[in-house]
Structures are given as structure tokens and as C-alpha cells.
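Asks: Coordinates only, no sequence provided:
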């Protein structure tokens, strides 16, 4: 069974989001997503300053099986990318909620309101329960 952390918010495309202490939203892919993808071999992340539109692609994740889009959970601008993934993309598999985070986004509006639009952990778990 995939790990779902209660303090995070989620998307139907299997990204997670958490509001950091400095008011930005940290984003990654869920444990469920990394399990489906298999061994991650490369991540293509946007540049700092790039615009991010909710539910639109902002990068790609390549595994031994496929290449998948990374979707932004919120509108805003990318303020930080996880540069360590360039040399250790496997961190996405090993620690998808910690060292394997992907980008941080600053929203133009209230970040709490942006987070409210995403799925709660319970809602995301129910979504996973529906997947065969």
C-alpha cells in the first residue's frame, strides 16, 4: 500500500504539495506515482522563475518504463528546484516525500487558498482505493 501523508495535499495526477514555513509550496510526486513509474532515471525540471499554471505540465520524469509529465498543483512561479536530482534522480523513488521533492512554487495569491483547492490526504486515499 502506498504511503499517504496527512499533512500534505494531493492532485488527481499524483503530485503532492506542502506549504513550507516561508510560504512557498513544495511539490513532488506521490509514493503511488513513483511505484507506478519504476526506477526514475532522469527529471527535467523548469528553471527558477518559470511560470507554473495549475494542472499544466511543468516538467517531465523519466523512468526505465516511460516518460511522464509533472503537473503543477497551483498557479505561481517556480522559486526553487531540487538540483540534487540531476545527479541522484533515484531519490524520487527512495524518498518521494523528503529528499525526492521536485520544485517549490510561490503563488501570486494566498498560498493557503491555493492549498485548499487540492485533495486532502483522505480524499487522495479514497482515489487510490478506486484504482485497481
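Replies: That came through, no problem. Computed from a predicted structure; not experimentally measured.
Asks: When you work out contacts or count neighbours from here on, use the C-alpha atoms and nothing else.
Replies: Noted.
Asks: Which elements pack onto the longest helix seen in the chain?
Replies: As assigned by DSSP state H, the longest helix anywhere in the chain is helix 121-130. Other helices and strands packing on helix 121-130, by 3 or more C-alpha pairs under 8 Å, 6 or more residues apart in numbering; DSSP states H and E, are strand 9-10.
Asks: And the next helix or strand past the strand it packs on?
Replies: strand 15-19 (DSSP states H and E).
Asks: Remind me what that next one packs against, helices and strands.
Replies: Against strand 15-19 (3+ C-alpha pairs under 8 Å, 6+ apart) you get strand 9-10, strand 25-29, helix 111-116.
Asks: Could you give me the buried positions within the last one?
Replies: Pointing back at helix 111-116 there. 111, 114, 115 (16 or more other C-alpha atoms under 10 Å).
Asks: Second structure for comparison follows:
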């Protein structure tokens, strides 16, 4: 998802945007404080998509570059790719989310994580929580 596709009238107000995470403009969060880093979609993206009905996960062990479409998220409203904001090797995928995609919608920052990636050494260009909030509000 990208910010250009969304207008001010659709933006929910009281969103959770945890300070300890970093964000992309495509509404993806990264927790690089752990290894492998955890990646998921933001509450904003989850609200925009609505109830997810299918998640097409990549296979662990695959290599991903920042900007790659790595996951397809399907809801009753739309089919959207998850655009990975980091480069590295996918180590784990959330099979529970694949079995029950609503976990992503209902708990995007915890049980709804999508992939865990062993990051390359380069520093990804991500936004702080405050910078991300400025984009979505």
C-alpha cells in the first residue's frame, strides 16, 4: 500500500503507532531491535485493507531486497502487496497468520507479524513513529 492511494477522508484517527518500531511509507513496520528483524503491516494498513481472507507468504531461506513485493495480502476490499522496506534473508514466516489471516488485522504489531528477516548490514531508510504519524494524519 502506498500513501498516495489513500485520502484524508478515510484516515482513522486513534491509531497505535509503537515508538520502538520503524516504518516505511508503504505502511510496513520493522522491529530491528531483535534478530532476525520482525516485519508486519501497520494498524493503518490493516484498517484500510479490512478483514484479511488470504495471505500468500514467501518461503523461508529466500533473499529479499528493499522494495521487493514479498507477500500478497487479500481482503474483501483489495489485494495488496507487502513491499519489504529492508534487505536480507527470510528466516521465518508466520504460518499462524497464513492459517488465520484475521490475526494480522486484529493484532498487527504482535501476533500478526508476517516475516522475520536476517538483515543485511546496510542501514535501511525507515521512518520513526513520529515521522510515520505525519504521513498518515
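Replies: Received, thanks. Remember, it's a predicted structure, so these values are computed and weren't measured experimentally.
Asks: Work out the TM-score between the chains.
Replies: The TM-score (TM-score structural alignment, normalised by the length of structure 1) is 0.89; 124 aligned residues with a C-alpha RMSD of 1.1 Å.
Asks: just to revisit the earlier point, export the buried residues of helix 111-116 of structure 1 to JSON lines and append columns for distance to residue 56 of structure 1.
Replies: As requested, these are exported to JSON lines (distance: C-alpha to C-alpha, whole Å):
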{"residue": "111", "distance to residue 56 of structure 1": "18"}
{"residue": "114", "distance to residue 56 of structure 1": "15"}
{"residue": "115", "distance to residue 56 of structure 1": "16"}
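Asks: hang on, the earlier thing: in a markdown table, list the helices and strands packed on strand 15-19 of structure 1 along with distance to residue 98 of structure 1.
Replies: A markdown table is the format used below for these (distance: least, C-alpha to C-alpha, whole Å):
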| stretch | distance to residue 98 of structure 1 |
| --- | --- |
| strand 9-10 | 15 |
| strand 25-29 | 9 |
| helix 111-116 | 19 |
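Asks: Quick check: closest non-adjacent residue to residue 129 of structure 2.
Replies: residue 19 (5.2 Å; C-alpha to C-alpha, 6 or more residues apart in numbering).
Asks: list the contacts for the residue most central in space within structure 2?
Replies: Geometric centre of structure 2, nearest residue: residue 41, 2.4 Å, by C-alpha atoms, centre = their mean. Residues near residue 41 of structure 2 by C-alpha atoms under 8 Å, 6 or more residues apart in numbering: 27, 28, 29, 82, 104, 108, 109, 113, 114.
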